[in-house]
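K.L.:
need coordinates for the below:
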Amino acid sequence: MELFEKTDDWEKKLAPILKKYKGRKHPLDYKNIYQLMIMVILSAQDSDANINSIAPALFESFPNMKSLASSSVEELIPHISKVRNYSTKANWIIEIAQTIKDDKKIPLTMETLTDLKGIGRKSANVIMREAGVPPEGIIADLHVIRVAPRIGLIQESKDGNKVEKQLMQVLPKSIWGEIGMAFSFLGREICRPKPKCEECPLNDICMYYKLHHQN
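P.N.:
As a prediction, this is how the structure comes out:
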C-alpha cells in the first residue's frame, strides 16, 4: 500500500473528522488532571467503561495526589481490584503520588510524563491533549492503530509507538493535538473492527473503502 506524502493537504482531507470530534472530552469520565492521570494508568489493557465504574468510589477515598501519597499499595488495592493488573498498577500509582505529592506539580511535558512508571507515550499524549498543552506527539491507541492504516495514511503495525512515529512523519504538526482522538472516536463509533463505511465522513479518501466498496 502506498503512503500519502507529508502534506498540509491532510489537514483539509481530514477536516470532516477534525470538525466532528474537535475538543470532545476523552471517554474517561475524569473531573481534573489528577483523576485523568490515575484513570489513564488504570485503563491500560482495560476498558474505559470499567475504569469509569470504579472511579467515583476511588476518588472519594483518594480525592487528590496528597491523599494518595500518604497512603499505601495495600490501602489502594481494594479500590482497584476489578482492574486488570491491579497489583502492578497500584505500585506505579503510589510511587507516582509519592514522587509528585501535589496536584499542582503534575508534569505536562512528554519527557516528564514518560519518566513516570506506567505512563508511556500514548498515555502522555492523552494527558497533554486533555490538559490543553501544546502536543509533542499523536495519540495512538488501539482504535488509531486500526483506523490510520485502513485509511491508507500509514503502514499497518500493532505497535502504538511505531504508528505514532509514522503519523508524525506524514501529518502536519498543526493537527497533532486533535487528530489522534478524532481517529479514536471514529474507530469507536464508525470504523469498528466491522466498519460502517457508508456512514464514514472519510469514505471519499479511504483506501479500505475504495478497495471494498467501489467497483
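
K.L.:
C-alpha from now on. contacts and neighbour counts both.
P.N.:
Fine.

K.L.:
tell me which residue is most central in the protein.
P.N.:
In the chain, the C-alpha closest to the average C-alpha coordinate belongs to Val126, at a distance of 4.4 Å (Cα atoms, centre = their mean).

K.L.:
now that residue, what's its secondary structure?
P.N.:
Taking DSSP: H, G, I helix; E, B strand; the rest coil as the rule, one finds Val126 in the helix state.

K.L.:
I'd like the structure of this one too, to check against the first:
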Amino acid sequence: MTAKKATPKTPAKKSNLNAALAKPPKSIAKPKDTFNPKRDLAPERVAEILKRLAATYPNAECALHHRNAWELLVATILSAQCTDVRVNMVTPELFRQFPTPKAMTEASQPVLEELIRSTGFYRNKAKSILGAAKKITNDFDGKVPRTLAELTTVPGAARKTANVVLGVAYGLAEGIVVDTHVLRISRRLHLTKATEPKNVEQDLVKIIPQDHWIAYSHEIIHHGRQICIARKPKCADCTLETVCTSGDKTWSSGKTWPEQ
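P.N.:
Prediction:
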C-alpha cells in the first residue's frame, strides 16, 4: 500500500499584535482648528502648558556658545538663517581674534567676512557686527546695554536679538523671544492668532507670567526642534497633545484636558 503524502502545513501567519502595541493607534478625527479665547487663553490651561513644558525640558537653555553678553550678541546676529551648530563652529576663532567690541572695531570688513562666511549672508552680518562694535564702544563704554530701549539702538540687535541677549546674558525678562518655533507652536496651541512676531509677543506677554518669559522661549524652541516640527509634527510623542486642539495634529489620543 502506498503511503499518503503528508499535506504540508501552511505556516502560521506571524502575529502583528506586538507591532500594533508598539505603535500608537492611527490618528482619529482631527479637532477643528477653531480659536476659542475663553477656553484657549484660560489661565488654568496656560499654566498647564507651562507646567508640562518645564517638566519635559528642565534643562532647556540657549544653544549658542558664549562667555559674555558681547559674544552672545554676535552669535545671535550670526544665527540668522543659520544653525546654532554652524555658528558654534565659527565663533571660537572669531572671538580669539576679536574678543571685545573695541577689538572688533579694528577688524576690516573683508577679514570679518571671511571668518563668518560659512554662516551665510556674511556681508550683511559683518556690517551689523562692525556697526554694533562701534556703537557699543562709542556710546556704551564698551558694554552691551542692559535695557531693551538701548539695546535695540545697536546695529543688528532687533527686538528678537535684544530679548535673547537680555534674557540669557543678563537674566532680564523685558519681553519674549519669538523665533520661527515660538511663532509656529504658540499659534498651534491657540495662544495667539497673530502672524507677525511683534504681535505674537504682545499676545504672549498678556497671558504668560513674566517669570516664565525666558524659560518659555527656550522650552518651545527645544520642543519645536524635537517634536512640534513644521511638517508632520510628532503628536504621538508630544507632552502637550491633550491640551492642543490644532488642526495640524497628526495623531490624537482622543483625550482632552482637563477631562482626561
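
K.L.:
can you calculate the TM-score here?
P.N.:
Remark: TM-score between the superposed chains equals 0.88 [TM-score structural alignment, normalised by the length of structure 1]; 214 aligned residues with a Cα RMSD of 2.3 Å.

K.L.:
rewinding a little: which residue, other than its chain neighbours, is closest to the residue nearest to the centre of structure 1?
P.N.:
Leaving aside its sequence neighbours, Val126 of structure 1 sits nearest to Ile139 (Cα to Cα, 6 or more residues apart in numbering; 6.3 Å).

K.L.:
repeat that for Asp159 of structure 1.
P.N.:
Of all residues beyond its chain neighbours, the one nearest Asp159 of structure 1 is Ile145 (7.8 Å), with distances taken as Cα to Cα, 6+ apart.

K.L.:
just checking, the one you found touches Val163?
P.N.:
Yes - contact status for Ile145 of structure 1 versus Val163: in contact at 6.4 Å, counting by Cα atoms under 8 Å.

K.L.:
hey, what's in contact with both of those two?
P.N.:
Between them, Ile145 of structure 1 and Val163 have 156-157 as joint contacts when contacts are counted by Cα atoms under 8 Å, 6 or more residues apart in numbering.

K.L.:
which one's more surrounded, the two?
P.N.:
In this view Ile145 of structure 1 and Val163 are compared by other Cα atoms under 10 Å, and Ile145 has more residues nearby, 26 against 23.

K.L.:
relative to Gly118 of structure 1, how far out is that one?
P.N.:
20 Å (Cα to Cα, to the nearest Å).

K.L.:
one more: Tyr208 of structure 1?
P.N.:
To Gly118 of structure 1, Tyr208 of structure 1 is 34 Å away according to Cα to Cα.

K.L.:
what about the residue mapped onto the residue nearest to Val126 of structure 1 from structure 2, neighbour count?
P.N.:
When the two structures are superposed using TM-score structural alignment, Ile139 of structure 1 falls opposite Val177 in structure 2. For Val177 of structure 2, the neighbour count with other Cα under 10 Å is 28.

K.L.:
go on, Ala140 of structure 1?
P.N.:
For Ala140 of structure 1, the tally of surrounding residues (other Cα under 10 Å) stands at 29.

K.L.:
show the contacting residues for it.
P.N.:
With contacts defined as Cα under 8 Å, 6+ apart, Ala140 of structure 1 is in contact with 122, 160-161, 163-164, 180.
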